[in-house]
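Student: from the sequence below, what's the structure:
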Amino acid sequence: MLHNIDPILSPDLLHSLRAMGHGDEIVIVDANFPGSSSGPKCIRADGSTASEVLKAVLSLMPLDTFVPDPALTMEVVGEPETIPEAVADFQAIINEAADNPAQIQTLERFAFYDRAAQAYAIVQTGERRFYGNIILKKGVIG
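Tutor: Predicted coordinates for the structure are as follows:
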């Protein structure tokens, strides 16, 4: 055990967060997302929700301030203006926990899959709410 580190953050997840560089992306996904077949390393966090993992990750990782969209979610198919419950929760967590809060932007479903496939890692959670997926771009610590 370590002081001041959320126990949700597994050794594999901590290693990935530390190994990532500025501009690298990590994807936190729900239980329905094809995490293992998407390409990047898939870290399992089945006993946690995406919101819990997001809050834990943001307790350590800075969001990128050099881009207008350091946090991206998947837009609802056929209803791009709809904000799912999980996404509203993500925005509240970012507003509260991020070192540089940012407004979440969205990507069309297949564009989200393509972007996730290029990420450093994917964290597959046990999140059961639909559209409980978010991409985070790592920033720097001054």
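Student: C-alpha only now, for contacts and for neighbours.
Tutor: Noted.
Student: which elements pack onto the strand or helix carrying residue 55?
Tutor: Taking DSSP states H and E as the criterion, residue 55 maps to helix 50-58. Applying 3 or more C-alpha pairs under 8 Å, 6 or more residues apart in numbering; DSSP states H and E, we find helix 50-58 packed against strand 25-29, helix 85-97.
Student: here is a second sequence; please produce its structure as well for comparison:
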Amino acid sequence: MLKNLDPLLSADVLHALASMGHGDEVVICDANFPADSVARASVLGKLLRLDGVDSARAIRAVLSVLPLDTFVDHPALRMEVVGEPNTLPAVQREAQAEVNAAEGRDVPFASIERFAFYDRARTAYCVIATGEQRGYGCFVFKKGVLLAPDAPSQPGAGSRS
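Tutor: Have a look, this model is predicted:
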């Protein structure tokens, strides 16, 4: 057991998220998404799973350790409802609340058409399947950076004597 880590994050998921670099993308998808076949084309090449949880809970866990990219206009994407691109089903509204909470600010989802979403997911670093049974619980997140505080300005500053 580790401190300050969401218990949903398995060693495989943590390793994948830590291995991602700035600008890499992670897909979190529902149980209806063709996750296994899409994940085989991803950089990681295998599917990661967070079974038994809905999309919002999976997003909360992932974004507890993954910063979103602040250098792009839309670091979070949602799959559009077919034929209704402006519709936001409950699963996406719940996910939006988790994204905003994790970032401490509003980070509105950009939408992406269903087949364009599949294509984008194939180029992602990794795909994480959830137990979400509602449709359109599919999202892409672009990893940002965590910058270290400035180093001490003088040699030996901050060291213990």
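Student: now the TM-score, please.
Tutor: Overlay of the two chains. TM-score (TM-score structural alignment, normalised by the length of the first structure): 0.96; 142 aligned residues with a C-alpha RMSD of 1.0 Å.
Student: still on that earlier bit, average offset between the helix holding residue 55 of the first structure and the second structure?
Tutor: Mean deviation of helix 50-58 of the first structure relative to the second structure after superposition (mean C-alpha distance after the TM-score superposition for the first structure): 0.8 Å.
Student: any idea how far the helix or strand following that helix is from the chain center?
Tutor: With elements assigned by DSSP H and E, the helix or strand that comes after helix 50-58 of the first structure is strand 71-74. The chain centroid and the centroid of strand 71-74 of the first structure are separated by 8 Å under C-alpha atoms, centre = their mean, to the nearest Å.
Student: which non-adjacent residue is nearest the residue nearest to the spatial centre of the second structure?
Tutor: Central residue of the second structure (C-alpha atoms, centre = their mean): residue 141, 4.1 Å from the mean position. Counting by C-alpha to C-alpha, 6 or more residues apart in numbering, residue 76 is the residue found nearest to residue 141 of the second structure once chain neighbours are left out, at 4.7 Å.
Student: where's the alignment partner in the first structure of the one you found relative to residue 103 of the first structure, distance?
Tutor: Under the alignment by TM-score structural alignment, residue 76 of the second structure pairs with residue 71 in the first structure. To residue 103 of the first structure, residue 71 of the first structure is 7 Å away according to C-alpha to C-alpha, to the nearest Å.
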